[in-house]
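**Q** Pasting the sequence and the predicted coordinates here, then a few questions.
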Amino acid sequence: MPEAIWISFAFVLGLAVKSVGLPPLVGYLAAGFVLSGLSATTELTIEATDELGHIAHLGVLLLLFTVGLKLKLRSIVSPEVIGGSLLHFAITCAVFAPGLVLLMDLEWQTALMLAVALSFSSTVLAAKVLESKRELRAFHGRVAIGILIMQDLIALVVMSLAAGQTPSQWALIVFGLPLLRPLLFRLLDASGHDELLVLLGLLLALVLGGYGFESVGLSSELGALVFGAMLAKHPRSQELAKSLWSVKEMFLVGFFLQIGIGGLPDGQALIFAVVAALVLPLKGILFFFLLLAFRLRARSGFLSSLALTNYSEFGLIVASIALPQWLVPLAISVALSFLFSAPLNRFAHSLYERLAHRLDPFESRKHHPDEQPISLGNTRVLIMGMGRTGTAAYDWLKDQEPDLMGLDSDPAKALQHQKEGRNVVFADAEDSSFWNALHMPAVQAVILALGDIEGKLIAARTLRKMGFKGYIVAHTMFTDEARQIRQAGADDAYLTMNETGVALASHILNKSPSANKHPGEH
């Protein structure tokens, strides 16, 4: 079975690419091109098979299903998300389409579809980058993900129009699908946390969503997205998405392999990809100024824009339906954009610190409601990051220290803490401009309970730059990170697992009568 050998080869190149900090899909594309080159220069016959095409289609359906699981109205119903995504899409198409007509002498319809494909940003890359830094729930992360979801919806509309499918009379059944939501919720509750959860996701995405919609003349991609969206409000929707992540990535290997095996790029394809890579910074600059127009701070606009400065695998999916002859040039453009975007996003925060003096003057005088500075008042102890560690610290201190406040970058989490009686407010504790604009005369101690090391380093460094002379303490999993946190300005950085062991031992001394007895006592 040749597909098994091809996928094994794709794994090797994907692993090699990942080792240098790039997304594995760049390696998958490279594997396809290498196989295509072997077919052209040797007697080997390597062609995309129906089986590989089927694997690729399953990967696309699972990708759209997981996008649907994130499709919560509150994440996209905001001016900066809707306005930013639609304006960026319109401006990009209005600039790219005439440019492609003039420079490459293309037909208007082809140029417009290419402009549409290049207007999208990569959901896979941005989500991975933000998740690795635990910034999916930060304000700039939520804005970026909201814009990506809007782009995915636009891409779905384009694919449906390009496919030109005529629905059957049975297609009206889909309007009754919301009635199935209670049943789907019960199935998700009953599926547990293991293989049944994965099987349920495959059933909904591939069978009911994909095949079901296709059988009534609708887009299978639309069906996968709809069934994902129907579960988006379930508390375990993200658990389902994570359980399908590896399966989806495995099937998407087939999609990228299929593109590469389709043929080697010619001179025109390479020129197109290089030009697309050269104009990529303009895409990020446009996002930055559009987000500033919606009153985001320079820092949030910069971090969101940097996450969106790439081309999208959705552009390839659109091209596979509307412009199959342009798949190879677009695939190279996507790969080059990842080579540019992945390293920059890794150092996004430190890069902003260097450019802040040039970017901050572009801010609006009126800030977005979610980015308004807050007053700490008489707060004496501040906890930055109200996850499990921050919450445990708050609950232990609240009876001994009444002037206590917590900060968290997730507004939903902050609201939940408020309902539970904790003094917690929404704020992005990693935002250096937030601290620079804040007056906190009574604060004596800060607990850094943020999820990522970079946030702790920036917060500690910024506090000391402000002249804060109080006590700063943090926790971390690793010894080298503890050393970095102390060097950034923290007084102490404790290893999480060591402290957990000490706490467990203290419970034995306090709770177990036998532990207090001396040898020989009964």
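**A** Structure's in. What do you need?

**Q** rest of the way, CA atoms for contacts and neighbours
**A** OK.

**Q** chain center to stretch 347-357: distance?
**A** 20 Å (CA atoms, centre = their mean, to the nearest Å).

**Q** And for that stretch, what's in contact with it?
**A** 298-299, 302-303, 306, 454 (CA atoms under 8 Å, 6 or more residues apart in numbering).

**Q** Can you give me the buried ones in it?
**A** Buried positions in stretch 347-357, judged by neighbour count with 16 or more other CA atoms under 10 Å: 348-349, 352, 356.

**Q** putting a second one here so we can go through both:
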Amino acid sequence: MNHIYLIEDLGLILMAASLMMLLTRRLKTPAIVNYLLAGLAIGPAMGLIQETSHLDYISETGIVLLLFLVGIELNIGQFKKAGKEVLWAGFWQMSLTCIAVFGLAFGFQHPLQTSIILGLAFMFSSTVVVVKLLQEDRSMRAFHGRVSVGVLLLQDVAALAAITLVSSLGGSAESLDASMTTILVTSVGGMGMLIGFTWIASRYIVNPALNWSLPIPGMMFIWSLGWCFLFVAIAHGFGLSHEIGAFLAGLSLAQSRFSSELRRRVHPLMNFFVVIFFVVLGIGIKFNLSATMWLQVFTLSACVMLLKCLIIIGVLWKMGRRKEGSILVGMHLAQISEFSLILIALAGRKGLVTQEIQTMVAWTGIITIAISSYGVFFRKTILHWIQNNHRLCELFQWAEPESKSHSPLGETTKNILVIGMNAMGRDIVKQLASRGEMVTAIDSDPVKLKDLPCNTLHGNIHDWDLLDSAGFSKAKMVVSALQIEEANQLLAFRSHAADIPCCVMAPDTLVMPALLELDVSYFMTPFADGIKRQKAELSKRGLLDK
């Protein structure tokens, strides 16, 4: 009967997560906090779910897919171009935070092994939270967006190493020293072989396989999942963690021209499993912490938020970067990560930390993620308050407003986006390019993007990340040659919201009223125009009455 309880509990978990998102919608609470609160509600608060062992494998699948997605998003070329700001800011933030938290934990009389794990866990910031905040604010391309994402990519690599280390440890107090030799002997060799296989696959296997799967609907998605779990199985065979196998599988796909499309297709499935992971984690959180542990929660929360923010600001200022942008980077990265919760949960399963420590870290995550998110939400008010406070202005050396030439949003691109590379779309692109216009062509079929005299992007327009990377919010105009009514309505809606002129294909007059309500600027009516030209030509030849 376990399968019946599994289905019931899954349904309850998803309903609780959805309800919590609705209840906190106006408060703009981060999704991870909502999932943890949903787990608290149906677990410790109401007692609707008390046993979660039958959900562990499902929730762990979410972490495998999360790291698979992180690997896909890790563009090595972009990482190299991120600059020394990212390397120095990321290095000093992780190092100093780890040392400070280790010192605090050891000062609170936690065992050495627990203090080390807490130091490792708390040095990461939340990729999920920060990227979501940047996407909502349309500031991924701003200075603080680029630096924040670069630091997060660096931290993701470090988090992977920490997860691998913890997963290799045993459960005794002496396991840290005893396991290091085993890690070096058994894991490093397997890691090297798996990295070598990743490199070979990215060069010689991935692109031909994806090209083969492209004509079959849904095959690319199924193949990519199979590829992920193949790496997981190989990693397991080498004695490595499932997470590192998933990450390397994603990394092997990251350099493919299909990476953005794969990210879009895997993301919804990953979201489903990650919801289950964090709700199950919330179910395991207890309220009955001692007064001493609550003091540690608030002390660690304050330490992490202030220290991470001040380290980032100090490093970027030392390198001569913008004051406002530096503060925004610090505000975005002032929380612990979903990887912190994953690392502590993994350490708990290995017997390295107690349930009370896991609960303490979970509460610290809820507090730091919530406060940092609200800080970003009210960032304009905070920056304005700093600028109008004379003592803080002297501290921040904010004597006068910064030059507008350093605006984090950059300049308007004046780019024309053309969606849909059918015969009409390709002809529009070529004519616009011949007139000297900056054009970006977008299509879900990479074959149709070949030999075009402009920038091209492969992907689906339902993916906002794709449009954002094309510079949608600053485009000169959006042109859709698609004959898909739903897609054209979506483009018209987004263009109207961004105050961008929009021209769409109207196969017939029946679709025009709905598009006119969305304030479409221009229509292309090839079928109606073709009929008019045919009628005019027939009339000219005397074959049709005028």
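**A** Great, that's in hand. Everything quoted here is computed from the prediction, not taken from an experiment.

**Q** quick one on the thing from earlier: so which of the contacts of stretch 347-357 of the first structure is the most crowded?
**A** The residue in those with the most neighbours, by other CA atoms under 10 Å, is residue 302 (28 neighbours).

**Q** How about the equivalent of it over in the second structure, nearest residue that isn't a chain neighbour?
**A** Aligned by TM-score structural alignment, residue 302 of the first structure pairs with residue 327 of the second structure. Once flanking residues are discounted, residue 327 of the second structure sits nearest to residue 313: 5.7 Å by CA to CA, 6 or more residues apart in numbering.

**Q** So what does the one you found match up with in the first structure?
**A** That one, residue 313 of the second structure, aligns with residue 288 by TM-score structural alignment.

**Q** Now name the helix or strand holding that match.
**A** In the assignment (DSSP states H and E), residue 288 of the first structure maps to helix 280-293.

**Q** Measure how buried the nearest residue to residue 448 of the first structure once chain neighbours are set aside is and give me the count.
**A** Among residues not flanking residue 448 of the first structure along the chain, residue 474 sits closest, at 4.6 Å (CA to CA, 6+ apart). Residue 474 of the first structure is flanked by 25 other residues according to other CA under 10 Å.

**Q** Just flag the most distant two among the buried residues of stretch 347-357 of the first structure.
**A** Taking CA to CA, the two most distant members of these are 348 and 356; they sit 11.7 Å apart.

**Q** residues touching the counterpart of residue 94 of the first structure in the second structure, list them.
**A** In the second structure, the residue matched to residue 94 of the first structure (TM-score structural alignment) is residue 99. Neighbouring residues of residue 99 of the second structure by CA under 8 Å, 6+ apart: residue 119.

**Q** Where does residue 99 of the second structure sit: helix, strand or coil?
**A** Here residue 99 of the second structure is recorded as helix under DSSP: H, G, I helix; E, B strand; the rest coil.

**Q** From residue 212 of the second structure, how far out is it?
**A** 50 Å (CA to CA, to the nearest Å).

**Q** now residue 434 of the second structure
**A** Separation of residue 434 of the second structure from residue 212 of the second structure (CA to CA) stands at 34 Å.
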